[in-house]
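J.: Take a look and give me a structure for this.
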Amino acid sequence: MSDATARRRGRPPRTESAGTRDRILAAAREEFSARGYEKTSVRGIAKTAGVDPALVHHYFGTKEQVFEAAIEVAFAPALQAPGALADGPLDGVGERLARFVLGIWENPATRAPVLAIVRSAVDNETAAAVFRRLIASQLLRRVAAQVDAPDAELRAELAAAQLVGCAMLRYVIKVEPLASADVEQIIARVAPVVQGHLTGP
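T.: Down below sits the predicted model:
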């Protein structure tokens, strides 16, 4: 009996490339970006990655778990936002955070995966739940931890809502004149509002 026959169907052989997991994640991001959560399937991800669907299940489990792993990698740049708060004086935190978040959207390399995440979250409740969990545990709580106020979590959420709302109108819905406005002009107008949410009375 050959080694391929002896091993359980769908399980990776011992010599399986260390890059298989990363290839599946890259394929998942590509599929979710192109099709959204609802129309993406584990079989489609496997086809794009060039692997058996059983390998996708082996490494990640369900489609929801694949989505969570894929967006965590894609959303990694945004998770550096708490550092933007800590790096400088408190009275400039609104501008630093606005500049950081809008900078992610301005860069095509980081905008595409974040846009795919947002679109999937808007279209599907399962995807939205995964996105909420990631945002709450890895971003908003870390931002709130740096805000010295009893209602720190609410302040962090309001600041995020301001920036996410601005990003949605500018980059997703593309409402004019916001969509074509100079990003520095937007930062100048949004930053004081974000500052107020985080440090105001």
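J.: only C-alpha atoms for contact and neighbour calcs from this point on.
T.: Will do.
J.: So which residue is smack in the middle of this protein?
T.: Compute the mean C-alpha point of the chain, and by CA atoms, centre = their mean the closest residue is residue 75, 3.0 Å away.
J.: buried residues in the lengthiest helix in the chain?
T.: When the chain is parsed with DSSP state H, its longest helix is helix 20-39. Buried positions in helix 20-39, judged by neighbour count with 16 or more other CA atoms under 10 Å: 20-21, 23-33, 36-37.
J.: show me what contacts residue 33?
T.: For residue 33, the contact set (CA atoms under 8 Å, 6 or more residues apart in numbering) comprises 112, 113, 115, 116, 117.
J.: My understanding was that the second one contacts residue 74; is that so?
T.: When you say that, I think you mean residue 113. Yes - counting by CA atoms under 8 Å, residue 113 touches residue 74, with 5.7 Å between them.
J.: What ranges does the chain have for its helices?
T.: Per DSSP H, the chain carries helices over the ranges 3-6, 20-39, 42-49, 53-60, 63-74, 81-86, 93-106, 108-123, 125-134, 141-144, 152-167, 183-199.
J.: Save those as TSV, and put in distance to residue 175 too.
T.: TSV is the format used below for the helices of the chain (distance: least, CA to CA, whole Å):
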stretch	distance to residue 175
helix 3-6	56
helix 20-39	22
helix 42-49	33
helix 53-60	38
helix 63-74	25
helix 81-86	25
helix 93-106	15
helix 108-123	16
helix 125-134	23
helix 141-144	29
helix 152-167	10
helix 183-199	13
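J.: Residue 142 and residue 176, how far apart?
T.: 33 Å (CA to CA, to the nearest Å).
J.: Let's compare: structure for the following, please.
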Amino acid sequence: MNEGTRQAEPKRRGRRAGGEDTKAALLAAAREVFVERGYEGATVRSIAARAGVDPAMVNHWFGGKEGLFVKAVLQLPIDPDTLVERLLDGPPEQLGERIVRNFIGVWDATGGGQFAALVRSVTAHEQVAGALHEFIVRTVLHRVVATVTNDRPELRATLAASQIVGMGMVRYVLAFEPLASTDVDTMVKAVAPNLQRYLTGDIG
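T.: Sure, this is the predicted structure:
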């Protein structure tokens, strides 16, 4: 291996042992590389080099690049159960407001980068699309909607997801101004009423 190859990717300081330390290092490195380069531009070798571990560890822990992408990009600064608790903590008629506020708060906390990387790759990778659906629709929204109404909760959750994902695309992926930098309170007032109709109103 020549000197240029060794310096192609910055490595973490220190030597990685096996086990959870290696797994955590790969997740952290993958989030950085996927955000910087997108799914196609990121390679297993570049992620492993960033983490300072052997590339074989990607297959060992995640089954390959796609599995690592799903785990790394979908990881949020809040677990699903806590998020559902937050969304249900209040009157049902204000559910739309809480969803918008929490969604923007969660993704803004990471600069929107993880969401942008996810959406850019979702159409080309079935596993990623399935993971996005599983998390937003089934793990979060369906649980929330089923708590407040038994009227077509699956449809309502999917309609709500269309609003949330669309908002995220415009805010973080396309970065359309002024929406991309609009404050949370303004976003809540603008988006929540339509979202509330999907959740508990008349959908025909």
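J.: returning to that earlier point: can you check which part of structure 2 the longest helix of structure 1 sits on?
T.: Aligned by TM-score structural alignment, helix 20-39 of structure 1 falls on residues 22-41 of structure 2.
J.: And stretch 90-106 of structure 1, by the same measure?
T.: The alignment of stretch 90-106 of structure 1 onto structure 2 (TM-score structural alignment) covers residues 92-108.
J.: List the residues that contact residue 113 of structure 2.
T.: Residue 113 of structure 2 makes contacts with 35, 107, 172, as judged by CA under 8 Å, 6+ apart.
J.: Identify the residues contacting residue 38 of structure 1.
T.: By CA under 8 Å, 6+ apart, the contact list for residue 38 of structure 1 reads 120, 123, 124.
J.: now with 10 Å?
T.: Contacts for residue 38 of structure 1 (CA atoms under 10 Å, 6 or more residues apart in numbering) come out as 32, 120, 121, 123, 124, 125, 126, 127.
J.: from those, which single one is nearest residue 195 of structure 1?
T.: Relative to residue 195 of structure 1, the closest of those is residue 121; by CA to CA it sits at 27.1 Å.
J.: that older thread, out of residue 142 and residue 176 of structure 1, which sits in the busier spot?
T.: Just comparing residue 142 of structure 1 and residue 176: by other CA atoms under 10 Å the higher neighbour count belongs to residue 142, 19 against 10.
J.: what separates that one from residue 75 of structure 1, distance-wise?
T.: Taking CA to CA as the measure, residue 142 of structure 1 falls 15 Å from residue 75 of structure 1.
J.: about what we covered before: just the buried ones from the contacts of residue 38 of structure 1?
T.: Listed as buried from those are 32, 120, 121, 126, 127; burial here means 16+ other CA under 10 Å.
J.: can you name the two of the residues you listed that are farthest apart?
T.: 32 and 126 (13.2 Å).
J.: what do those two both touch?
T.: In terms of CA under 10 Å, 6+ apart, residue 32 of structure 1 and residue 126 are both contacted by the residues 38, 67, 120.
J.: from what I can see the last one touches residue 29, true?
T.: No - under the contact definition of CA atoms under 10 Å, residue 120 of structure 1 does not touch residue 29, with a separation of 11.1 Å.
J.: Are there residues contacting both of those two? Which ones?
T.: Jointly contacting residue 120 of structure 1 and residue 29 under the rule CA under 10 Å, 6+ apart are 35, 36, 67.
J.: How many residues are close by residue 19 of structure 1?
T.: The local packing of residue 19 of structure 1 (other CA under 10 Å) involves 9 other residues.
J.: who's in contact with it?
T.: residue 25.
J.: same question, the one 5 residues further on
T.: Residues in contact with residue 24 of structure 1, defined by CA under 10 Å, 6+ apart, are 30, 42, 45-51, 53, 55-56, 59-60, 66, 70.
J.: just the buried members of those residues?
T.: Buried by 16+ other CA under 10 Å: 30, 42, 45-46, 48-49, 51, 53, 55-56, 59-60, 66, 70, out of the contacts of residue 24 of structure 1.
J.: what about the residue lying closest to residue 38 of structure 2 once chain neighbours are set aside, distance to residue 167 of structure 2?
T.: Nearest non-adjacent residue to residue 38 of structure 2, counting by CA to CA, 6 or more residues apart in numbering: residue 117, 5.8 Å away. As judged by CA to CA, residue 117 of structure 2 and residue 167 of structure 2 stand 15 Å apart.
J.: So between these two, which is more surrounded?
T.: Shown here are residue 117 of structure 2 and residue 167; by other CA under 10 Å, residue 117 has more neighbours (23 against 19).
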